[in-house]
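Q: Structure for this input, please:
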Amino acid sequence: MTGPDERLDDVPATILCDTRCHLGEGPTYDAASDTAWWFDILERRLFETRLAARQTTIHELPVMVSALAVIDEGHHLLAADDGLYVRSLRDGRLSRYLPLEADNPATRSNDARVHPSGTFWIGTMGRGAERGAGAIYALHNGELTRLFADISIPNAICFAPDGATAYFADTRANVLCRVLLDPATGLPVAAPSELYVHGGTGDLDGAVVDNEGVIWNARWGGGCVDAYSPDGVRLRSVRVPAQLASCPAFVGADLSRLLVTSAWQGMDAAARAADPDHGRTFVLDVGVRGRAEPRVRLGPA
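A: Next up, the predicted model:
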């Protein structure tokens, strides 16, 4: 729970999907088809919701997947526990594209997002969140490169609208970092620096950047999404109807609503009873506009 002196904004919130996720993560939105996608990592499920119709389809997966990027109208790129896969939307078939720490069964994929250039950043972590077991990679021109190592729980990967800055967090350390990038490639040109150190209730989790460059970060265990300025000032905190808020994504025709996933991982029966909407997926009317997610680029332009 948040502290007694912490003010949370209450905004209109609705349940987009009442099916509970053990570990809901990786939401993204395809504006062209008006479709939101997200995962239950631990239960190996992919959720697909047509927003206008509020119709949700749940796809069972053969691997543990944490994030996706849109390739084109018929294909997605999935970040899974042993590699990157191309998924056909027509029949759900998966084809291995590249291995990702496939020689290390102790790790899995976690947070990921596409840079405006089409470069895909992907984090890995220990399956038991072991200290320093994870890393962050970039898929650029069809090749995976490790950018940063010795990360425990990579989260909050997102990018400034101009593509010149990346953000990421190590949830265990509760530090949000900033990295200067080459906007044309989405690759770092400097070492990461601390932007914000979170103290108090909850932990930094997934994030997305709005049209004005504000960073919206789900606070795991805090029941909220926090908004940070590009220079690391917390601007507001918006209540989420579940304590384990995990990751946001802007959705809707004008990208003015915030989809937020949640989880019940690690909650005992008493904690779940005290948090009746645990694991559900929500839409918040936060009163700001996001940006359309770029498509991933698998080869040279």
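
Q: alpha carbons only for contacts and neighbour counts from here, please
A: Will do.

Q: tell me the contacts of Ala67?
A: Glu25, Gly26, Pro27, Trp38, Phe39, Leu78, Ala79, Ala80, Asn110, Asp111, Ala112, Arg113 (CA atoms under 8 Å, 6 or more residues apart in numbering).

Q: One more: Cys158?
A: Arg113, Val114, His115, Ala166, Tyr167, Phe168, Ala207, Val208, Val209.

Q: again, only this time at 6 Å
A: Cys158 makes contact with Ala166, Tyr167, Val208, according to CA atoms under 6 Å, 6 or more residues apart in numbering.

Q: Sequence B follows; please return its structure for comparison with A:
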Amino acid sequence: MAVKHPTSQANPPWHVAVPAAAELGEHPLWDVRRQRLFWTDCAAGTVHCSDLGHDTVVWTAPDGAPIGVSLLRACGGLAIATHEHIVLLDSDGRADRAPIELPIDTAAVRFNDGSCDPAGRLLVGTTGGEADGLGELFSVDADGRVRRLLGDLTEANGIGWSPDGRSMYFVDSGRPVMYVFDYDAASGRLGERKEFARIDPALGYLDGLTVDEAGNVWVAIWDGGRLHRYPPDGQLCDVIDVPVSRPTCPAFGGGDLGTVYITTARGEVGEPCAGHVLALPGAGRGIAPHRFAG
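A: Model (predicted):
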């Protein structure tokens, strides 16, 4: 059997899309309705919206606490995992429903990354920081019903689905493995957990991910300064250098969903792009993000 060797793209034409200098930029989302890029500065507790010419803070955590993730809603608003619960905002930025409470111990864990499945459920994970095994993954239905999907995690992170919605990819950043599950979008049930891809821990940590229209999984490598691309067979096929040591999460956007945007975190001194949202045009074509139906 032939062995596949990944293509290395050194010094690709990244440019600064949003000069943010965020402490911890995370989870970019392209809103195809408004043609805007949403992203989160988790450490600052702020949610941003950019037309790629002007960046606006559209929501700030009332207590200034860090937040986990912000996701698009079907109604046009946002679902934001704060320190304590999930806040639901309408398209004008006003709360239009009571917050959704999840059964977590906020003194021990915090919300981390999340995503929405093809049926409009919201999946969000938690992390206990350095404490291994405290993290969990939850699913939230449109009516607010909460189910626990996974436990014994270190840092629930990137989540994405294959184009047909039948496979779910998941990263626990405390482990050097990306998993894939059979996924039933009708019920939201997970099938057997299988290893999809593995990384040498010396190269960094698996972080946020996105899936393109061809089914390739793109994952940021924290402390590795790279973006990896895996086709559906899980064999690494592309290693794309990113000009920061701590890229956090990629997403496809732009009018044709043909540009990769990637959020980043502040890193070592001497990284002028650290904390900015970067863009790489022409890398592929993505899928519009699913929206929370609640």
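
Q: Please state their TM-score.
A: Overlay of the two chains. TM-score (TM-score structural alignment, normalised by the length of the second structure): 0.90; 284 aligned residues with a CA RMSD of 2.0 Å.

Q: still on that earlier bit, which of the contacts of Cys158 of the first structure fall in strands?
A: If you go by DSSP state E, these have Ala166, Tyr167, Val208 in strands.

Q: what's the counterpart of the first one in the second structure?
A: This means Ala166 of the first structure. Mapped onto the second structure by TM-score structural alignment, Ala166 of the first structure lines up with Met168.

Q: Pull up the gap between the closest residue in space to that match that isn't next to it in sequence and Ala119 of the second structure, please.
A: In this structure, Met168 of the second structure finds its nearest non-sequential neighbour in Trp161, 4.5 Å apart by CA to CA, 6 or more residues apart in numbering. Per CA to CA, to the nearest Å, Trp161 of the second structure is found 11 Å from Ala119 of the second structure.

Q: Asp172 of the second structure now?
A: In terms of CA to CA, Asp172 of the second structure sits 23 Å off from Ala119 of the second structure.

Q: More neighbours: which of these two?
A: Asp172 (26 against 18; other CA atoms under 10 Å).

Q: shouldn't the more buried one be in contact with Ala156?
A: Yes: using CA atoms under 6 Å, Asp172 of the second structure is in contact with Ala156, at 4.7 Å.

Q: Buried residues, stretch 281-294 of the second structure. List them.
A: Neighbour-count burial for stretch 281-294 of the second structure flags Pro281, Gly284, Arg285, Gly286, Ile287, Ala288, Pro289, His290, Arg291, Phe292, Ala293, Gly294 (criterion: 16 or more other CA atoms under 10 Å).

Q: what does that stretch contact?
A: Residues contacting stretch 281-294 of the second structure (CA under 6 Å, 6+ apart): 72-74, 116, 118, 120-122, 142, 212-213, 252, 257-259.

Q: what distance separates the start and the end of it?
A: Span of stretch 281-294 of the second structure from end to end, CA to CA: 33 Å.

Q: ok, now stretch 48-63 of the first structure?
A: 17 Å.

Q: just stretch 176-192 of the first structure next, same as before
A: 10 Å.

Q: Can you point out the buried residues in it?
A: Going by 16+ other CA under 10 Å, stretch 176-192 of the first structure has these buried residues: Leu176, Cys177, Arg178, Val179, Leu180, Leu181, Pro183, Thr185, Gly186, Leu187, Pro188, Pro192.
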